[in-house]
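> sharing a sequence plus its predicted fold:
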Amino acid sequence: MRLMIAITLFAIGLVAPAFAAEKTIFEGPQKEIDAILAVFAEWGKARDAGDVAGVVAVYHPEMRIMTRNQAEFVGHKGVRDFYRQYYGVKSGRKLYSSMSELRVFGDAAFVTGKFLAVDPGKGVEDPGYYLIVLRKDSHGAWLIYRDIDTPSPDGLSLKPGN
């Protein structure tokens, strides 16, 4: 099951070609890992389609996005504001990423890895590392609770053709 989800993530662009070279560390119950990977697949599909409402659906209502050189984005309004500016329906922005680890601790989990956001039309090449914290909502569904990134040239290794 984990391999099937990893292949799906690769196909929708969440996991870069580097995925095969870097083994992801998984810790926690397989059922929870699979559920979190499904959230990431849903997130990527909505993001790539410019479906901001679909992106908002995978974020916890108390979420926060913390990214460089910008004020913190808070709550679902913050998610909408962040994704509208980068991933609207007509956006040329693409996100490549690799997952380093996914660890589950009860009703909380975290995922780390590298990313590269590119938008050739705007001259954007934004590499870095990410930390995503997830927690379960009152119905037991995993949702993104914190979305944090930091710049690093290491993300350039995800550039297609590398």
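In hand now; what should we look at? Since we're looking at a predicted model, the values are computed, not measured.
> going by C-alpha atoms from here, please, whenever you check contacts or count neighbours.
Fine.
> which strands and helices sit next to the longest helix along the chain?
When the chain is parsed with DSSP state H, its longest helix is helix 30-48. Secondary-structure packing of helix 30-48 (3 or more Cα pairs under 8 Å, 6 or more residues apart in numbering; DSSP states H and E): helix 2-11, helix 52-56, strand 94-105, strand 142-151.
> between strand 94-105 and the first one, find me the angle.
Think helix 2-11. Helix 2-11 runs at 150 degrees relative to strand 94-105, counting by axes from the mean of the first three to the mean of the last three Cα atoms, to 10 degrees.
> how far away is the spatially most central residue of the chain from residue 98?
In the chain, the centroid-proximal residue (Cα atoms, centre = their mean) is residue 40; its distance is 6.2 Å. Relative to residue 98, residue 40 is positioned 12 Å away (Cα to Cα, to the nearest Å).
> try it against this one:
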Amino acid sequence: MAIVTSAVLLAAGAAFAQQRGAERNAGADAAIAKTRAAYQTASNAQDGAALARLYSSDGVEMPPNAPAQKGRAAIEAYHKQFASQMMVHNLEIKATDTRVLGDVAVDVGTYSQTLMPAKGGGKTIDDKGKYLVVLKKDAGGAWLISHAIYNSDLPLPGPPPAK
């Protein structure tokens, strides 16, 4: 009888622990979704400073066709420079998998956006791609981006015609 009682208590404890873990992850998922939404809003507003604030102080962004940007100042400068050439419109970020492991999380998904030349003229690009972001929970409970990488699903343009 003691063995049965112990087994029942152990099973109940495991179920409770899973439920508590799910509740903690639900809270983390909501906070991570808030960070994701803030990234989307800041990108659509061409706000490099707001984007940089979503990163940890030692955060790294790895944009396509460019060197890794290390630290908030570099991330802000990159986005300001990018916005001086191409403006992001209608960025939509959709998470397909978010995994929380204590105070670290991995967020994977897809994005779509319209890129328009900042100075007018030129070709508008309807871009779709994927991303992977590692987030860390800071001392205040906010989920900040530690590392981000993203790239387009569009093929690279061919070389210019020979002259």
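Arrived safely, thanks for sending. Predicted, not measured: the structure shown is a model, and the values here were computed from it.
> thinking again about what came up before, residue in the second structure matching the residue nearest to the centre of the first structure?
Aligned counterpart of residue 40 of the first structure in the second structure: residue 36 (TM-score structural alignment).
> follow-up on the earlier one: closest to residue 83 of the first structure out of the helices and strands packed on helix 30-48 of the first structure?
Nearest to residue 83 of the first structure among those is helix 52-56; the distance by Cα to Cα comes to 6.3 Å.
> contact partners of that closest one?
With contact meaning Cα atoms under 8 Å, 6 or more residues apart in numbering, helix 52-56 of the first structure is reached by 42-43, 46-47, 76, 79-80, 83-84, 87-88.
> what about 6 Å?
43, 46 (Cα atoms under 6 Å, 6 or more residues apart in numbering).
> which part of the second structure lines up with the following helix or strand past that helix?
Counting by DSSP states H and E, the next helix or strand C-terminal to helix 52-56 of the first structure is strand 59-66. Per the alignment by TM-score structural alignment, strand 59-66 of the first structure matches residues 55-62 in the second structure.
> hmm, back to that, what's the mean distance for the longest helix of the first structure versus the second structure?
After superposition onto the second structure, helix 30-48 of the first structure sits on average 1.4 Å from its aligned residues (mean Cα distance after the TM-score superposition for the first structure).
> what's the spacing between the residue lying closest to residue 135 of the first structure once chain neighbours are set aside and residue 121 of the first structure?
Nearest residue to residue 135 of the first structure in three dimensions, chain neighbours excluded: residue 108, at 4.3 Å (Cα to Cα, 6 or more residues apart in numbering). Per Cα to Cα, residue 108 of the first structure is found 38 Å from residue 121 of the first structure.
> hang on, the earlier thing: any buried residues in the longest helix of the first structure, and which?
32-34, 36-48 (16 or more other Cα atoms under 10 Å).
> likewise for stretch 114-131 of the second structure?
So stretch 114-131 of the second structure, judged by 16+ other Cα under 10 Å, has buried residues 114-117, 128, 130-131.
> tell me the one of those residues nearest residue 100 of the second structure?
So of these, ranked by how close each gets to residue 100 of the second structure (Cα to Cα), first place is residue 131, at 16.6 Å.
> for the closest one, which non-adjacent residue is spatially closest?
Nearest non-adjacent residue to residue 131 of the second structure (Cα to Cα, 6+ apart): residue 150, at 4.1 Å.
> same thing with residue 110 of the first structure?
Nearest one to residue 110 of the first structure, counting by Cα to Cα, 6+ apart, is residue 133 at 4.4 Å.
> just give me the neighbour total for the one you found.
21 (other Cα atoms under 10 Å).
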